[in-house]
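Enquirer: got a predicted model here, sequence first, then my questions.
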Amino acid sequence: MEVTRVDKTRITYLMKGTAVGIIAGIVVSMFRLAIEELGAAVFHLYGYFHQKPLLLLPWILISILCAVVVGRLAKSDPTIKGSGIPQVEGQLQDALTVNWFSVLWKKFVGGVLGVGMGLFLGREGPSIQLGASVGQGFAEFTGADRSETKILLSSGASAGLAAAFNAPVAALLFIVEEVHHNFSPLVWLTSFTSAIVANFVSMTIFGLQPVLHMGQISSLPLKNYWLLLLLGIVLGLLGRFYQIVLLRLNQWYQKLPLPDYLHGLVPFLLVIPIGYFWRETLGGGNQIVLGFGLHLPSLTVLLFLFLLRFVFSMVSYGAALPGGIFLPILTLGGIIGAFFGQFAVMYLGMDPIFAKNFVIIAMAGYFAAIGKAPLTAIILVTEMVGSLNHLMPLGLVALIAYIVVDLLGGSPIYETLLERLVETKPSDIKGEKVVLEYAVHAESVLDGTQVRDFRWPKDMLLISIQRGEQEVLVHGDTIIQVGDLLRILTDTRHARNVYQEITALDRPALK
């Protein structure tokens, strides 16, 4: 009788992914809960300040103290600055080294203070970095090698996003599309396991309601699809503008007569008048999108809301505080969609019942334009809204917005941020041996090419090819095929350059 062989490697990674998912789910859920509780307290305080305006004076001192504390944390460990997503990508590319425990507690405290005090920052980037730190810590605790550490780090990042947004499928796609840019069986299995488990932990605490549930919304009729073409173009143009402004923030902040670690004083003080007059706009902005499910404001109000959210989200992120742009981007997209929907009703003859559709559609399109990760954008918004009725419009707008940004020369925002981060952190690169993995896609120049016929970069050695379940030893006449996973030996000093050079040489077929 034939005995079925069990792949113990996958079972092992599934179990480890489960462990990482449980721990990361708890950590990120506590992070999310702390932000919500502090945010609710701050919201009520700003309402109370209208009755007791003099209490604003001690509140200013408290805000200054918070800015100094967060600044000190970031100064002691610069890897907690910003969203944390570029840092995670840098770790996986061997461009950065990170102290996982330092990041874990400092990012937690800094993120809670920054987002909870009402700055226009998101919790998802920090959640991804917190999850990655859990994965890295688990790998260190279990004595994992470098390859396994990367898999566990990826699974932790996936768990972090899943717990932050209750979106496990989008979390997996984010790891595959945005972080790794290829499909590895062990990475997706471990990451998806962690995401599902972390999502279960999060739902146990916060309930089953989708994060941005807007109630029942009718499907957009085909006769209105021409509006999606216009919306996609608008989102692409505005998305490219967002990228340009965001990437210049550091130059503007450097002109301030303040040390870098005290740049947070600017948003921590400016948020006070915003909270006093418009406290409903504070934080990442999910409450604004939820409000659109009940009522869409006038065009004037929406325009003001967009300008306020855009400008102060830039001010908040530019100070390099521990906080993300994920949710603020979705909020800005929702505002653009609400404006476009109202405009279409008033001037283009669209039925008002379909105006809210554009809120959902524009969130995905705006994120796809800025992050250049359309699949993640589509599934993320679908899971956050809790409706499958909008997949076709989401896909169409995300594709158009992506193409517009591509034509305008825009790059994925997190990759660009990583490039700048690595340039300023040469001391974080260590010359240790590492094995890179490069996936051969259908459009690849490598498909059908003999190993000897490709102009490989220096400082590397192609050691084997993973072809399905088999590992193929490489010779000069070995023919590379679609779906192959190339295993490349190099060291951490050259890993990033080697990968980028192969990608550039492999790119002509895409033109």
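Expert: In hand now; what should we look at?
Enquirer: could you use CA atoms for every contact and neighbour count after this?
Expert: OK.
Enquirer: ranges for the helices of the stretch 251-400 of the chain?
Expert: In the stretch 251-400 of the chain, the segments counted as helices under DSSP state H, counting those that start in this stretch are 265-277, 286-292, 299-318, 326-347, 357-371, 374-385, 391-407.
Enquirer: deepest of these, which one?
Expert: helix 357-371 (a mean of 31; mean count of other CA atoms under 10 Å).
Enquirer: closest to residue 495 out of the helices of the stretch 251-400 of the chain?
Expert: Among these, the nearest to residue 495 by CA to CA is helix 357-371 (23.4 Å).
Enquirer: how big is the angle separating the closest one from helix 374-385?
Expert: Per axes from the mean of the first three to the mean of the last three CA atoms, to 10 degrees, the angle that helix 357-371 makes with helix 374-385 is 140 degrees.
Enquirer: then this one, side by side with the first:
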Amino acid sequence: MPRRFRPLSTRVVWIGALAMLLGAAVAVVARALTALIGLVTNLAFYGRWSFEFSSPAGNHLGLWVIAIPVIGGLIVGLMARFGSRAIRGHGIPEAMEQVLLNESRIPPRITWLKPVSSAIAIGTGGPFGAEGPIIATGGALGSLVGQLLHVTAEERKTLLAAGAAAGMAAVFNAPVSAVLLALELLLFERRARSLIPVALGAAVGTGVRFALEGSAAMFAMPALAAPDLPALLAYLVLGLIIGALSVGITRLVYAIEDGFEKLPIHWMWWPALGAVVTGIVGYFLPATLGVGYTNISAVLGGQLGLGAMLALCLLKLVSWSISLGSGTSGGTLAPLFTIGGALGGVFGTLAVLYLPWLHVDPRMAALVCMAAIFAGASRAFLTSVVFAFETTQEPRGLLPLLIGCAAAYLISGLLMRNTIMTEKIARRGVRVPSDYAADYLDRILVRDACAREVVTLPAGQTLEATRAWLEVGGAIAQHQGFPVVDAQGALRGVVTRRDLLDRQIAGDRTVGELVKRPALAVREDHSLREAADHMVEANVGRLIVLGADGGHRMVGIITRGDLLAAHARRLRETHLASQTLRRRPATP
């Protein structure tokens, strides 16, 4: 009999405990990473030894500010060339690739190379956030733990996701959205055995952040008024616009990356070339340098004017897209939030000036567009909505966020096949799941798919007689396997058509002598998923179906073909449109 499916096992307790320890460790690593970024920033732009997390925007280096990102790019290029090429980029696609292709085994050296390279890139003015590298680092640390201990590939994936979620939660004080990010971008499933450890890891990571930095909102906002119907319609339109723009931004990033691929120089030098643009843009608008969390707070707080927000949006896009396309080490979340938030603030301010009857609040518009641009670019819909709520703790923003992110997701899904997270690995031939649906085979019972009219063979019948029957028996003799019963009708086992027709076996032998092992069976109240797993584990193509009363009464047989046929209903439900309620024809 196949093993009965259980939503949880005692292994979850062990993995959950590991995830909690991992969450605490990743939160400390996140704090260390921000301190390291602060140290590099202070040394590079202010010539002082300090771990305080500060912005490069207040520097007084003049034109020398252009050289600082270039130096950082050179160092990152060297680390990628002689350390690991996997540190290039924002880290999440690389983690996805390891989950999908390599049983979640990330090389151990990434655990320290990624945060150090990111701290150098960001600390020297790279227009990235610290969250991407710490998510990648947390995932690498979880993978490392999973490689050191005796765990399954699924459990290793759970530890990787728990580490990544703990990292995001520790940076942004956003545990729920961190769990959702792990579900939507790393786990590719929503099952209790993975959800519970990831949630525990994110919760502990947030708790450690509370102890180290407090529990205040990452991007605190003043209280906003509840939106009315015209405002909600405006946010819907904004979501549609931002969704289209997110598609354009994604294509821009990869077009720039393709451009760097065509350069006749080694990729080790590309980050330094991209950093030249970062430095030039930073010279004209210093606010584009570094992580830019203060920019997001200023936009959401309504502290920037129309011109400042427009300049921040455009120049941050130029600086970030070229830097990311060059293959340096950095994240995508904070830059996208900055670009989307500033653009939303611009739209909101224009709506107040020219369409006052819409009752749009520029701060709410900034919040909606900040989340919508990430929803469109990454298609992590729930993550985007909950993240914007958790980081601002603004409950009145939930409804506008929901409608804006849904609109952006819709447009993105219609216009773009892959996302900013999956395009890179899709180009390498990696198939990334896009929809996480319930297992269809788990919804159907064996009794609804098996064949009830079973053709059996007597155990005492000779092979010669059986072979003659196979030749003239018609359709019922064309099966690939037959149950064998004794004189009392009791099941002896199953023989295959190949064995019966094997001419090396003498024809005077009986069918019962070909039975090599007891019949593999499944009860009619098992699911097709359990039956399919049983077939794979036993390497057979058919199972005897027994009654649900727990006895040994044979009631049918189920084959691989029956499993495939069960999907016909799923395909009809998905693709066949029909009208189930029709108007009655008029009475003559």
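Expert: Sure, I can see it. Here the structure is a predicted model, which means the values were calculated and not measured.
Enquirer: would you turn the helices of the stretch 251-400 of structure 1 into a markdown table with distance to residue 56 of structure 1?
Expert: Below are the helices of the stretch 251-400 of structure 1 laid out as a markdown table (distance: least, CA to CA, whole Å):
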| stretch | distance to residue 56 of structure 1 |
| --- | --- |
| helix 265-277 | 8 |
| helix 286-292 | 24 |
| helix 299-318 | 20 |
| helix 326-347 | 26 |
| helix 357-371 | 35 |
| helix 374-385 | 36 |
| helix 391-407 | 43 |
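Enquirer: of these, which is nearest residue 206 of structure 1?
Expert: Smallest distance to residue 206 of structure 1 across the helices of the stretch 251-400 of structure 1 (CA to CA): 13.5 Å, for helix 374-385.
Enquirer: so which bit of structure 2 is that closest one matched to?
Expert: Matched against structure 2 by TM-score structural alignment, helix 374-385 of structure 1 falls on residues 381-392.
Enquirer: average offset of that stretch relative to structure 1?
Expert: Once the two structures are superposed, the average separation between stretch 381-392 of structure 2 and the matching residues of structure 1 is 0.8 Å (mean CA distance after the TM-score superposition for structure 1).
Enquirer: quick one: contacts of that stretch?
Expert: 172-174, 176-178, 180-181, 184, 217-221, 367, 370-372, 374-375, 395, 397-398, 401-402, 405-406, 409 (CA atoms under 8 Å, 6 or more residues apart in numbering).
Enquirer: just stretch 311-322 of structure 2 next, same as before
Expert: With CA under 8 Å, 6+ apart, stretch 311-322 of structure 2 has contacts from 126-128, 252-253, 256-257, 274, 277-278, 281, 285, 287-288, 335, 338-340, 342-343.
Enquirer: what's the match for residue 236 of structure 1 in structure 2?
Expert: In structure 2, residue 236 of structure 1 lands on residue 243 (TM-score structural alignment).
Enquirer: now that match. Nearest residue, chain neighbours left out?
Expert: residue 408 (3.7 Å; CA to CA, 6 or more residues apart in numbering).
Enquirer: OK, contacts around the equivalent of the one you found over in structure 1?
Expert: In structure 1, the residue paired with residue 408 of structure 2 is residue 401, using TM-score structural alignment. By CA under 8 Å, 6+ apart, residue 401 of structure 1 lies in contact with 232, 233, 234, 235, 236, 237, 239, 365, 366, 368, 369.
Enquirer: does residue 265 of structure 1 touch residue 70 like I think?
Expert: No. Contact between residue 265 of structure 1 and residue 70 fails when scored by CA atoms under 8 Å: they sit 9.8 Å apart.
Enquirer: picking up where we left off before, what's the neighbour count on the match of residue 236 of structure 1?
Expert: 32 (other CA atoms under 10 Å).
Enquirer: can you tell me the element it falls in?
Expert: Assigned by DSSP states H and E, residue 243 of structure 2 falls within helix 229-261.
Enquirer: which residue ranges of the stretch 401-511 of structure 1 form strands?
Expert: Remark: strands assigned in the stretch 401-511 of structure 1 by DSSP state E, counting those that start in this stretch are 433-439, 461-467, 470-473, 485-491.
Enquirer: what residue of structure 1 takes the place of residue 353 of structure 2?
Expert: Alignment note (TM-score structural alignment): residue 353 of structure 2 maps to residue 346 of structure 1.
Enquirer: mind checking how far residue 499 of structure 1 is from residue 267 of structure 1?
Expert: Remark: distance between residue 499 of structure 1 and residue 267 of structure 1 (CA to CA, to the nearest Å) = 38 Å.
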